[in-house]
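Participant: sequence plus the predicted model coming up.
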Amino acid sequence: MAIRIRLMRKGRRNRPFYRVVAAEASAPRDGKFLEVLGYYDPLKDPYEFKVDPEKVKKWLDRGAKPTETVRALLRRSGILN
């Protein structure tokens, strides 16, 4: 059971909004997830990225691996080194 920290797309056509979630790697992108960790809004200037650092660290300690996009966002926010 591989756990990924990834983005779940929400919003409407041409107006994306993403939730940062912990989900099994085999689950569909917008399907079943284990926990919501935060959100990412790329349309705001500057973009808005809010996550609960304690929840993210908890999932990372459990062995969850972030996707490349989420890893870059976490690094920019200072949660990951």
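Facilitator: Perfect, thanks for sending it.
Participant: C-alpha only now, for contacts and for neighbours.
Facilitator: OK.
Participant: now the residue sitting nearest the centre point of the chain: how far from D30?
Facilitator: For the chain, the residue nearest the mean C-alpha position is V20 (2.5 Å; C-alpha atoms, centre = their mean). Distance of V20 to D30, computed by C-alpha to C-alpha, to the nearest Å: 11 Å.
Participant: which residues are in contact with both of these two?
Facilitator: A shared contact of V20 and D30, defined by C-alpha atoms under 8 Å, 6 or more residues apart in numbering, is any residue touching both; here these are M8.
Participant: skip the chain neighbours and tell me the closest residue to Y47.
Facilitator: Spatial nearest neighbour of Y47, excluding adjacent residues (C-alpha to C-alpha, 6 or more residues apart in numbering): D41 at 5.8 Å.
Participant: comparison target below:
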Amino acid sequence: MSVKIRLRRISDTAKKRFNFRVVVIDERQPRDGRVIEEIGYYDPSKTPASLKIDKQKFEDWQKKGAVASQTLKSLIKKVK
């Protein structure tokens, strides 16, 4: 089983505002499929956009072999 750390969209479709959870998920699952663990969130509607990730869990999952998605990597670089 290959594990990825990526974004899962949650939304208020009536107002077209999207928020995202940072999740650990099997890469074969769809974007909004069953997750292993939620480790943070990303809210692009705020100014500036807010990204909060539990660093300890993120590092633990990377040690176990989970790979962060390209989108998540770019968001983390922007925050640092």
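Facilitator: The structure has been received and is ready for your questions. Nothing here was measured: the structure is a model prediction, and the numbers come from that model.
Participant: care to give me the TM-score?
Facilitator: Counting by TM-score structural alignment, normalised by the length of the second structure, the TM-score of this superposition works out to 0.92. Behind it: 78 aligned residues with a C-alpha RMSD of 0.9 Å.
Participant: and stretch 26-44 of the first structure, which residues are buried?
Facilitator: By 16 or more other C-alpha atoms under 10 Å, the buried positions in stretch 26-44 of the first structure come out as 33, 36-41.
Participant: read off where that stretch ends up in the second structure.
Facilitator: Equivalent residues of stretch 26-44 of the first structure are located at 28-46 in the second structure, counting by TM-score structural alignment.
Participant: helices or strands up against the helix or strand the residue nearest to the centre of the first structure falls within?
Facilitator: According to DSSP states H and E, V20 of the first structure maps onto strand 15-24. Judged by 3 or more C-alpha pairs under 8 Å, 6 or more residues apart in numbering; DSSP states H and E, the packing partners of strand 15-24 of the first structure are strand 3-12, strand 35-41.
Participant: would you turn these into JSON lines with distance to G63 of the first structure?
Facilitator: Written out in JSON lines, the entries for these read as follows (distance: least, C-alpha to C-alpha, whole Å):
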{"stretch": "strand 3-12", "distance to G63 of the first structure": "7"}
{"stretch": "strand 35-41", "distance to G63 of the first structure": "15"}
